[in-house]
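Trainee: Based on what follows, work out the 3D shape:
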Amino acid sequence: MKLHAQIERWPVAGAFTISRGAKTHVDVVVATVTDGGHVGRGEGTAIYYHGETAETVLAEILGQADAVAAGMDRTELQTRLPRGAARNALDNALWDLEAKRAATPVWQLAGLPEPKPHITAFTISVADPAKMEADARASADLPLLKLKLAGEGDDARVAAVRRGAPNARLIVDANEAWTGRDVAGETARLAKYGVELIEQPVRAGEDALLDGISAVIPFAADESCQDRSDLARCAGRYQAINIKLDKTGGLTEALALAREGRAMGLEIMIGCMLGTSLGMAPPFLLGATARWVDLDGALLLAEDRSSPMTAAGGFLSPPAADLWG
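Mentor: Below you'll find the model as predicted:
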């Protein structure tokens, strides 16, 4: 087998803004594994808050060229690379290759339900309330909106979005911005707007700040839950986990994380980093097991791959066979 990997730059439609800053493009790393007759592809997006860059991800992947040539499978990969975007890209390339060799779709190989369209959240970037209201009004026909928050002034932001989209379901992502704030009070203030989920209210590693809070809106661990090793710390503090394959290091660990999380009574959210439809296709398969699906990473780009995953009325379509899986 042979391994190839490269960095690709894709422009964002406008700008994608969260409490930590704005992005006008995303660099993804694509891993390609070939056996002479079949080709498998996988995409990873560097997790910047872990210090990853597209260049470090590329180097990690290419460092596995000899192992791939020797026939490395997904099980061996889990021991050779740590969780993160590099293992994600390579793990998903191996899934894709396996599916093509077996002439069997990945969802069947993984024992998952046949994929059908899922409602996906559509992100409203953090901004002043007037801008967020206008953005919400432009997306008011979508069933589920996700608001990026920043701490100070979040009540006004959510109120503005609710005015702009009075009938949409709302989830919010604090991106750790509520550390040092009255988390219980912030949560109670948002309840009147019908918010149904709050992602990562406090900084990862400071999860004990949630001890004793009986939240009227469930909390989802994002930065605080990377893979199964984080579940014990999240249980009792969060009611849900946001599974992103760039965090888990691929579909293989994501499947195990979802299974063990559900066994502990945690709700499942499937999320993503910015990326193309090639990056959205593997996590899409987990959507049937999730309460919330947030896979708009490709919908936020100015352009996408051929055979892209498409959305109509807030429903994201399954990936085409020639895209992945």
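
Trainee: contacts, neighbours, all on C-alpha from now
Mentor: Fine.

Trainee: can you give me the helices in the stretch 151-300 of the chain?
Mentor: In the stretch 151-300 of the chain, the helices defined using DSSP state H, counting those that start in this stretch lie at 154-164, 183-191, 231-234, 245-248, 251-263, 277-284.

Trainee: Which residues does the last one contact?
Mentor: Same thing as helix 277-284. 42-44, 92, 115, 244-245, 251, 270-272, 295, 297-298, 304-305, 308-309, 318-319, 323-325 (Cα atoms under 8 Å, 6 or more residues apart in numbering).

Trainee: of those residues, buried ones?
Mentor: The neighbour count (16 or more other Cα atoms under 10 Å) marks 42-44, 92, 115, 244-245, 251, 270-272, 295, 297-298, 304, 308-309, 318-319, 323-325 as buried among those.

Trainee: and this one, so I can compare the two:
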Amino acid sequence: MTRRLAVAVERFPIAGAFTIARGSRTEAVVVVCTVTEGVDGTRGWGECVPYARYGESVESVCALLEAQAHAIADGASRLDLLALMPAGAARNALDCALFDLEAKQLGRPAWEIAGLTAPQVATTAYTLSLGTPESMEAAARTASARPLLKVKLGGEGDPERIAAVRRGAPDSRLIVDANEAWRPDTIEANLAACVAAGVGLIEQPLPAGEDALLAEIARPIPICADESLHDRAGLDALSRRYDAINIKLDKAGGLTEAVMLAHEARARGFSLMIGCMVGTSLAMAPAMLLAHHADYVDLDGPLLLARDREPGLLFEGSLVHPPAADLWG
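Mentor: So this is what the prediction gives:
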């Protein structure tokens, strides 16, 4: 029996609001791709989060997925998708669905199929949304028992924000994420503020395509590429500018590409962060296979939601457990 592809849009409310330099939202809109095969209806599924920053919309992602219905029916593999579809959210959902289907059909865990070692419990960062210094200090105090906090910054006023977060969470390790909001005339003052606060990593301080300055200035804190890197094709452009990369399955276009990207980036000397968009446990589950290979893990999407899907990943504070077979893989 041929494979059948189905696409659905689902909405999950965010607990409060999620705010970064590019705006704020109160719900996560995700696209779920399901591939079914066989008389017993064995099903694999995957989730993605369309991201406007990369020219994606729910409609465009659904259209890209539905356009692959015939290829999937004809038996297209995960490796075939690398040529059939561009890197991005749509390919991620379909790649992860095929991974899940393959694991179920073979009776083997997805990590083994991917050539990885068994996933382990990981400590995830917990994200603090962009706000006023006062609101961010309060949020940091509430989350101060968490060992790793990721702080969203926004440009003007960032030294005050990061100092306020450090006051609120004096013992937590800190990552900051500027989401491309810093500028050449502010980056050194912002770096100095991060040094003073004991920040361990800075994500994407300058806009992608306008980050050549990073190769010319002192980097007292490691700099991590996010918007500047999607898949392996972008690694050459990072030379001398970045010390680490943030691998997100929605950018890379699936776990298949992400595994290859992780191996190649390590070979080039980059540190690794495994990150996510704001999605459910279904989106985090495939990324968990890479978590124990990373220096930083940022898979807190479900912690930011008012409700997750059931069954979901098991979180114990900031500890996140590998996915059970009834969720994915």
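
Trainee: Deepest-packed of the helices of the stretch 151-300 of the first structure, please.
Mentor: Ranked by mean neighbour count, those are led by helix 245-248 with a mean of 28 (mean count of other Cα atoms under 10 Å).

Trainee: what range in the second structure matches it?
Mentor: The alignment of helix 245-248 of the first structure onto the second structure (TM-score structural alignment) covers residues 249-252.

Trainee: in the superposed pair, what's the mean gap between that stretch and the first structure?
Mentor: Taken over the aligned residues, the distance from stretch 249-252 of the second structure to the first structure averages 0.4 Å (mean Cα distance after the TM-score superposition for the first structure).

Trainee: what's the offset of that stretch from the middle of its chain?
Mentor: What separates the centre of stretch 249-252 of the second structure from the centre of its chain is 7 Å, taken as Cα atoms, centre = their mean, to the nearest Å.

Trainee: which residues are contacting that stretch?
Mentor: In contact with stretch 249-252 of the second structure (Cα under 8 Å, 6+ apart) are residues 48-50, 87-93, 230-231, 255, 258, 276-277, 287.

Trainee: Please apply the same query to stretch 35-43 of the second structure.
Mentor: Residues contacting stretch 35-43 of the second structure (Cα under 8 Å, 6+ apart): 1-6, 34, 44-45, 94, 97-98, 100-101, 104-105.

Trainee: Residue 179 of the second structure -> the first structure?
Mentor: Alignment note (TM-score structural alignment): residue 179 of the second structure maps to residue 175 of the first structure.

Trainee: Ok, residue 156 of the second structure next?
Mentor: Checking TM-score structural alignment: residue 156 of the second structure goes with residue 152.

Trainee: Give me the distance between stretch 107-120 of the second structure and the centre of its chain.
Mentor: 20 Å.

Trainee: so where in the first structure does it end up aligned?
Mentor: By TM-score structural alignment, stretch 107-120 of the second structure lines up with residues 103-116 in the first structure.

Trainee: how far away is the residue most central in space within the first structure from residue 161 of the first structure?
Mentor: Taking Cα atoms, centre = their mean, the centroid of the first structure lies closest to residue 272, which sits 1.7 Å from it. As judged by Cα to Cα, to the nearest Å, residue 272 of the first structure and residue 161 of the first structure stand 22 Å apart.

Trainee: ok, now residue 59 of the first structure?
Mentor: Distance from residue 59 of the first structure to residue 161 of the first structure, by Cα to Cα: 42 Å.

Trainee: Same question for residue 11 of the first structure.
Mentor: 26 Å.

Trainee: what do you get for residue 18 of the first structure?
Mentor: For residue 18 of the first structure relative to residue 161 of the first structure (Cα to Cα), the value is 16 Å.

Trainee: do residue 306 of the first structure as well
Mentor: Distance, residue 306 of the first structure to residue 161 of the first structure, using Cα to Cα: 33 Å.

Trainee: One more: residue 279 of the first structure?
Mentor: For residue 279 of the first structure, the distance to residue 161 of the first structure - Cα to Cα - is 28 Å.

Trainee: Likewise for residue 126 of the first structure?
Mentor: Distance of residue 126 of the first structure to residue 161 of the first structure, given as Cα to Cα: 11 Å.

Trainee: where do the contact lists of the two overlap?
Mentor: Joint contacts of residue 126 of the first structure and residue 161 (Cα under 8 Å, 6+ apart) are residue 132.

Trainee: thinking again about what came up before, how far does the match of stretch 107-120 of the second structure stretch from one end to the other?
Mentor: 20 Å.

Trainee: What lies in contact with that stretch?
Mentor: By Cα under 8 Å, 6+ apart, the list of residues contacting stretch 103-116 of the first structure reads 95-96, 98-99, 284-288, 317-318, 325.

Trainee: which parts of that stretch are buried?
Mentor: 105-107, 115.

Trainee: Next: stretch 86-94 of the second structure.
Mentor: Neighbour count says stretch 86-94 of the second structure has 87-94 buried, by 16+ other Cα under 10 Å.
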